[in-house]
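J.: predicted structure and sequence below. I'll ask about it afterward.
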Amino acid sequence: MISREKKAAFNRMANSGRLYNSDDPELLAYQRELVQKINVFNQLPETDAGLKQRDAILREVLGTYGEGLAILPPVYANFGLKHVHVGHDVFINFNNNFVDDGDIFIGSDTMIGPGCTLATAAHPTSPRLRRAKLQFNQPIHIGENVWIGSGVTVLPGVTIGDNAIIGAGSIVTKDIPQNVIAVGDPARVLRAITANDDVFYNKEKRIPQDIRAKYLQND
């Protein structure tokens, strides 16, 4: 049994940015303990009772739980979502991978499509240090109301600004500013999100007036 003090020390170390031995037996045992609850989460049925159990598990395991959160299984996480912090009304589709050795912050009203990877873990270039299983972690910050398309990979240390859209299949290696659409490998800004996007959707289709009146009342 790993003590509470030792677990806290591991969590501090994982988020320090310093090199550490990822093959430490006690650290691996701690990770296995955290992952077990995610394994249970992934096996629960789509029933009222199953959904309640899923929500209870998320409230227990997440670093920060936001009300209105929906995560569709299966979900995978190196540290069992311990280092994942979410705001309110976040939607995370199925088959997502959180390499949450370090902290991952996800802002309110953000949507993450299926099959994405958010990876905080990194390794030194030195072949000898990599052979010794040394690693370090860099946090990921995702702003509010971000839409991340399916199959996106976000690499260590990246910040994505509020309201940004990341196109499907993109590899995000550097920070993305707020209010832009970014796509590609590596992801680059395609264009800004403007007032025109409150008039048209899906390229040149005009947003119906009743929808504009209901949801865009400040116009």
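T.: Received it, and whenever you're ready, just let me know what you need.

J.: C-alpha only now, for contacts and for neighbours.
T.: Fine.

J.: who's in contact with stretch 77-90?
T.: 31, 34-38, 61-70, 97-111 (Cα atoms under 8 Å, 6 or more residues apart in numbering).

J.: among those, name the ones in helices.
T.: Taking DSSP state H as the definition of helices, these contribute 31, 34-38, 61.

J.: so which of the residues you listed is the most crowded?
T.: residue 38 (23 neighbours; other Cα atoms under 10 Å).

J.: show me the contacts for that residue.
T.: Shown here is residue 38, whose contacts under the criterion Cα under 8 Å, 6+ apart are 57, 75-77, 80.

J.: how near is the residue nearest the centre of the chain to residue 210?
T.: In the chain, the centroid-proximal residue (Cα atoms, centre = their mean) is residue 118; its distance is 5.3 Å. Applying Cα to Cα, to the nearest Å, the value for residue 118 to residue 210 is 37 Å.

J.: against residue 170, how distant is residue 181?
T.: To residue 170, residue 181 is 11 Å away according to Cα to Cα.

J.: what are the boundaries of the helices in this structure?
T.: If you assign secondary structure with DSSP H, the helices in the chain sit at 4-14, 25-43, 48-61, 127-131, 209-215.

J.: try it against this one:
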Amino acid sequence: MKEKTEREKMLANELYLASDAELTQLQTATHRLLHFHNVSLPSEVDKRRNIILNLFGKLGSDFVVRPPFYCDYGCHIFAGDRLYINYDCTILDCNTVHLGDDVLFGPKVQIYTAYHPTEPELRLSGKELAAPVSIGDNVWLGGGVIVCPGVSIGSNVTIGAGSVVVKDVPSNVVAVGNPCRVIRML
């Protein structure tokens, strides 16, 4: 049986080495594209659109990704139609990030799939983990929201500004806080 590559381990939420040559090459290419996106002139809308189209694994129609924007690989981000990502957002897509239709990010939203072992000896080995994140349709993440690894957010959800989402959020709710909790059903 063939041993998994570090990328295959990463996408399987298994311990992997981020310093692997394949992963390093992918990140370098992504960061090059992000540089051109993030330093583009305000009038270079088509240039930014083409960069994001080439960066994401899948992207629906009618999207806006405001610079600066940051991600690890880009190719693990799969988004539906009418995505809006405001200024200064980060998606650490070491595992897959699925975004439904009509997803809105306020400024400084952060989506994390990457995390480190809690055991000190294992953490010192340099190995990391990554768990997928899924966000349904018609979701608004207010400014400064942080979504942690492995979290799923249902559809028709509003997450209040500054919230830290550490566990799944069901559909049709408003949720806020640190840790984020449902405060109202819709």
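T.: Received, thanks. For clarity, every value in this text was computed on a predicted model and none was experimentally measured.

J.: TM between them?
T.: In this superposition the chains share a TM-score of 0.94, using TM-score structural alignment, normalised by the length of the second structure; 182 aligned residues with a Cα RMSD of 1.2 Å.

J.: that older thread, which ones are touching the equivalent of the residue nearest to the centre of the first structure over in the second structure?
T.: With TM-score structural alignment as the matching criterion, the partner of residue 118 of the first structure in the second structure is residue 111. Going by Cα under 8 Å, 6+ apart, residue 111 of the second structure touches 90-93, 133, 146-149.

J.: just the buried ones from these?
T.: 90-93, 133, 146-149 (16 or more other Cα atoms under 10 Å).

J.: from those residues, which single one is nearest residue 115 of the second structure?
T.: The shortest separation between residue 115 of the second structure and any of those is 7.0 Å, and it belongs to residue 149 (by Cα to Cα).

J.: counterpart of the closest one over in the first structure?
T.: Counting by TM-score structural alignment, residue 149 of the second structure lines up with residue 156 in the first structure.

J.: in this structure residue 119 of the first structure contacts residue 155, no?
T.: Yes. Residue 119 of the first structure is in contact with residue 155 according to Cα atoms under 8 Å; the separation is 5.2 Å.

J.: how much space is there between the match of residue 118 of the first structure and residue 40 of the second structure?
T.: In this structure, residue 111 of the second structure lies at 23 Å from residue 40 of the second structure, with Cα to Cα as the measure.

J.: cool, and residue 51 of the second structure?
T.: 11 Å.

J.: what does residue 154 of the second structure give?
T.: 34 Å.

J.: residue 148 of the second structure now?
T.: Looking at residue 148 of the second structure against residue 40 of the second structure, where the rule is Cα to Cα, the gap reads 30 Å.

J.: again with residue 64 of the second structure
T.: Separation of residue 64 of the second structure from residue 40 of the second structure (Cα to Cα): 14 Å.

J.: around residue 4 of the first structure, how many other residues sit close by?
T.: By the measure other Cα under 10 Å, the count of residues near residue 4 of the first structure is 9.

J.: tell me who's in contact with it.
T.: Residues counted as contacts of residue 4 of the first structure (Cα under 8 Å, 6+ apart): none.

J.: kindly recompute the last result at 10 Å.
T.: Under the criterion of Cα atoms under 10 Å, 6 or more residues apart in numbering, the contact list for residue 4 of the first structure reads residue 10.

J.: and for residue 104 of the second structure?
T.: Contact criterion Cα under 10 Å, 6+ apart gives 64, 82-86, 137-142, 158 as the residues in contact with residue 104 of the second structure.

J.: then residue 19 of the first structure?
T.: The contact partners of residue 19 of the first structure, taken as Cα under 10 Å, 6+ apart, are 13, 122-124, 129, 133-137.

J.: neighbour-wise, give me the winner out of those.
T.: For the contacts of residue 19 of the first structure, neighbours were counted using other Cα under 10 Å, and residue 137 has the most, 25 neighbours in all.
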